[in-house]
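**Q** The sequence isn't on hand, but the structure is:
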């Protein structure tokens, strides 16, 4: 969306956030501002905007687990993988999904098939994000306002719901409509072809999670990918504006004001600076800041600042870079991620296609960050990256995808599927002893759920796996 169009919508966004945003299933009292009275345009504004914010909210949690970020404080719960109540993230997911239930119903009633289709794809996005981090969730009884203690549906069953929403959404986007999407769509400004491509990209993302399970098919993933993104121009993202800045820019700004956050993990620095791998990655300087001595120095997860108490002695997110400028987009799904999905799906049956997709994924991410061509070419042909088809392994795919998914919650899904086997990735210091020397596999359920719906909340530990996280 053009920045000018976004700015003209700021008043609408504020109105939607204050008036139309629906209560979650936990509140069944009559609400005079219930979004059943909201126009589908206002619901679309809020749903696209808040879906992107949900990507940030979950990424803010998981970025420490995959060692993009590290806490400056020793033994911080975010680093040491302690159980934390994620009430706000849980409610944010349900608030968006509740709005989407209303939007889908109203769009269907009005024959606005394109609104309905886009809303169904957003429902699949938010539901899948919730299942991927929490597992079983209330869904089938969550939006009828008949109970405050809905049952939990099984995570595997909810993945079937996700796929059904994606299929229905794509179908509706391909049909006739009484109302066309426009600037109330903060992701694609009403471009239906791009919504269809995004729906197929999300299908491929969802399907690749189930690799190794009965019924999974590499060929089916590749078939879906042929109908997905064709370039970075189709990336699913929401750009921000001066009045409502990118949340990662806010983290960087707060850190500069000594409200510490956004410190970069030593693992990430060393994976890109030539320590863990032979090649120095030119993206590093475009993704994180340097120390006061103009060096890249990371923070050890779980150890905090150690013997470097001064803020400028460690690399952090800094204002003004691709991920941290005020108007930077929140990336929901990218062409780069898609190419790495293709590389993984094609690896066993079509290694030439897999290797080319791997290289294309790196290139797409570098082009997005505007890496100079000479630096891009040097990296792609370096011995540890342009390794040739015969030496190419799945490990190479996961490593480069980890870099390209910087700050994105999908990276934690990959880390668990890959069993955290990234080169030189070690457990954080002061690890939660309940994890018995293992990496975390899921989030704990929010305290609010335990107190309100405790009889239905599954009994799980942080080591219990989501259904697709096979050993």
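**A** All right, it came through fine. It should be emphasised that the depicted structure is a prediction, and the values quoted were computed from it without experimental measurement.

**Q** use CA for all of it now, contacts and neighbours both
**A** Fine.

**Q** Next, the contact list for the residue nearest the centre of the chain, please.
**A** Closest residue to the average C-alpha location of the chain: residue 409 at 3.6 Å, with C-alpha atoms, centre = their mean. For residue 409, the contact set (C-alpha atoms under 8 Å, 6 or more residues apart in numbering) comprises 55, 56, 58, 59, 60, 62, 63.

**Q** which element is the fourth one on?
**A** Right, residue 59. Per DSSP states H and E: residue 59 is located in helix 40-65.

**Q** Run the chain-centre distance for that helix.
**A** Helix 40-65 has its C-alpha centroid displaced from the chain centroid by 9 Å (C-alpha atoms, centre = their mean, to the nearest Å).

**Q** Give the other helices and strands that it contacts.
**A** Contacts defined by 3 or more C-alpha pairs under 8 Å, 6 or more residues apart in numbering; DSSP states H and E place helix 40-65 against helix 10-15, helix 77-80, helix 87-110, helix 113-134, strand 236-239, helix 247-256, strand 329-333, helix 410-417.

**Q** Tell me which residues of that helix come out buried.
**A** Buried residues in helix 40-65, counted by 16 or more other C-alpha atoms under 10 Å: 40-65.

**Q** And for stretch 138-153?
**A** For stretch 138-153, by 16+ other C-alpha under 10 Å, it's 138, 139, 141, 142, 143, 145, 149, 150, 151, 152, 153.

**Q** Quick one: the residues you listed as a markdown table, columns for secondary structure too.
**A** Converted to a markdown table, the buried residues of stretch 138-153 look like this (DSSP: H, G, I helix; E, B strand; the rest coil):
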| residue | secondary structure |
| --- | --- |
| 138 | coil |
| 139 | coil |
| 141 | coil |
| 142 | coil |
| 143 | coil |
| 145 | coil |
| 149 | coil |
| 150 | coil |
| 151 | coil |
| 152 | coil |
| 153 | strand |
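
**Q** try this one side by side with the last:
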């Protein structure tokens, strides 16, 4: 045994003595598995973060909770029924763990990798990728801060070098989002060493379309600050909107869902796998009161052929979809497109901003264009759309146009895929009237338990009943 140990040590010594004869490059190659690269290329990262922004961040729990809160839908089973009925302990810190992790540990981390790698890293000069990534970062940060309030930003995404980031004020996060969008517009104009092509799931790398997305988002985020700076926010929103989407055929819409089980529209997956959400009486009654053709097109029937909406706060459990209507298969199906921002939304923003500034004629023109675009997007036939728009309750004229007209129609246009924006508008304007007898919805989402466990000293002390900065003016 000792002899064997000796030769083993001798052999090891020989290897150590011989090691200097090997070049560093050879040793690096020996230690590298070519089938497991340490860094992903921009072409691999971009489709991943785009899909995640549409599916995981805009299309799942954050949207479903918002949908119940703003009464697009009613929770009729499991956690969504409990949240709808304001059950104690239903909407607490553990419900947002996965969403927070997806935002920070997955999406924003990969987005920052694209920005760094495409600007100064291994694929430097890939400005088309960098510009798109900055737009995506602004969008995802926007969802995070709109729902949670103060969030990590300047000290976030630093890995092991800073595991306990501080939380930036929402005011500063909003300024950062606008800066990212400004930088993205400039980056998209630069000559690019590489272009995304078909790895860009939205526009095949077309910089002109991405710039319109950036300007449209700038208008959205400017208008969001209506309670903080009424005139200034309107002026900035209109300046940005002028360079945003220019036709109903334009918009930022994810259209790459498939019929494969892992590639389906997330709302379709929710309906098939969980069926926790039914159409709310609040929105269905609005459709009915306004003689809105969308009530018959976007709301499905129950067995027996009737449409029955679910009352928020008092609905019976109905996972089997036999008591209450769901969104129709025309609207929610495996390959249905999922909008992140539309031309209709941009025109509603223009209408609201002009109305705030007293520009009634411009406001009414934008409002009518917004409603018409929303109807077309939501599958309403042209003749039915024309009849709908002819009603005084829908088209009151420039002198009669109110903020309630604009936000109500915008609320209807967001059904079913943009409830986060409907929730943001409700907190900002109080429109439409909600009817849950258990009380008003939360005004923010709770910080996740994982963050409280690991970074408690930096997590703001808040309650779901307190507004975010653009809502109530405080930075709690």
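**A** Structure's in. What do you need? Values in this document were obtained by computation on a predicted structure and should not be read as measured data.

**Q** what's the closest of the contacts of residue 409 of structure 1 to residue 98 of structure 1?
**A** For the contacts of residue 409 of structure 1, the minimum distance to residue 98 of structure 1 (C-alpha to C-alpha) is 16.9 Å, reached by residue 55.

**Q** Trace the closest one over to structure 2, please.
**A** In structure 2, the residue paired with residue 55 of structure 1 according to TM-score structural alignment is residue 58.

**Q** what's the closest non-adjacent residue to that match?
**A** Excluding the flanking residues, the one nearest residue 58 of structure 2 by C-alpha to C-alpha, 6 or more residues apart in numbering is residue 340, at 7.4 Å.

**Q** tell me the contacts of the one you found?
**A** Applying C-alpha under 8 Å, 6+ apart, the residues near residue 340 of structure 2 are 54, 58, 252, 253, 254, 418.

**Q** Aligned against structure 1, show me the partner of it.
**A** Match for residue 340 of structure 2 (TM-score structural alignment): residue 332.

**Q** And for residue 138 of structure 2?
**A** Checking TM-score structural alignment: residue 138 of structure 2 goes with residue 124.

**Q** go on, residue 432 of structure 2?
**A** Under the alignment (TM-score structural alignment), residue 432 of structure 2 pairs with residue 422 of structure 1.

**Q** Its match against residue 395, yeah?
**A** Yes. With contact defined as C-alpha atoms under 8 Å, residue 422 of structure 1 reaches residue 395; the gap is 7.5 Å.

**Q** Which part of structure 1 matches stretch 366-375 of structure 2?
**A** Aligning stretch 366-375 of structure 2 against structure 1 (TM-score structural alignment) gives residues 357-366.

**Q** which residue packs closest to the aligned partner of residue 211 of structure 2 in structure 1, ignoring adjacent ones?
**A** In structure 1, residue 211 of structure 2 lines up with residue 196, judged by TM-score structural alignment. Once flanking residues are discounted, residue 196 of structure 1 sits nearest to residue 170: 5.5 Å by C-alpha to C-alpha, 6+ apart.

**Q** and the helix or strand the one you found falls within, which stretch of structure 2?
**A** Assigned by DSSP H and E, residue 170 of structure 1 falls within helix 155-173. Mapping helix 155-173 of structure 1 onto structure 2 (TM-score structural alignment) gives residues 170-188.

**Q** Now the matching stretch on structure 1. Mean distance?
**A** For stretch 170-188 of structure 2, the mean deviation from structure 1 after alignment is 0.8 Å (mean C-alpha distance after the TM-score superposition for structure 1).

**Q** which outside residues touch that stretch?
**A** So stretch 170-188 of structure 2 is contacted by 127-128, 130-135, 137-139, 141-142, 145, 149-151, 153, 207, 210-211, 214-215, 218, 221, 468-470, 475 (C-alpha under 8 Å, 6+ apart).

**Q** Can you mark which positions in it are buried?
**A** Neighbour-count burial for stretch 170-188 of structure 2 flags 170-171, 173-174, 176-178, 180-185, 187-188 (criterion: 16+ other C-alpha under 10 Å).

**Q** Which parts of the stretch 201-350 of structure 1 are helices?
**A** Taking DSSP state H, counting those that start in this stretch as the criterion, the stretch 201-350 of structure 1 carries its helices at 218-225, 247-256, 266-272, 284-287, 335-346.

**Q** mind checking which of the ones you listed is nearest residue 89 of structure 1?
**A** Among these, helix 247-256 sits nearest to residue 89 of structure 1 (C-alpha to C-alpha), with 14.3 Å.

**Q** and the closest one with strand 329-333, angle?
**A** Angle, helix 247-256 of structure 1 to strand 329-333, by axes from the mean of the first three to the mean of the last three C-alpha atoms, to 10 degrees: 130 degrees.

**Q** Between helix 40-65 and helix 247-256 of structure 1, find me the angle.
**A** 50 degrees.

**Q** Show me what counts as buried in helix 247-256 of structure 1.
**A** Of the residues in helix 247-256 of structure 1, those buried (16+ other C-alpha under 10 Å) are 247, 248, 249, 250, 251, 252, 253, 254, 255, 256.

**Q** Could you pull up the contacting residues of residue 68 of structure 2?
**A** Residue 68 of structure 2 neighbours (C-alpha under 8 Å, 6+ apart): 74, 75, 80, 84, 277.
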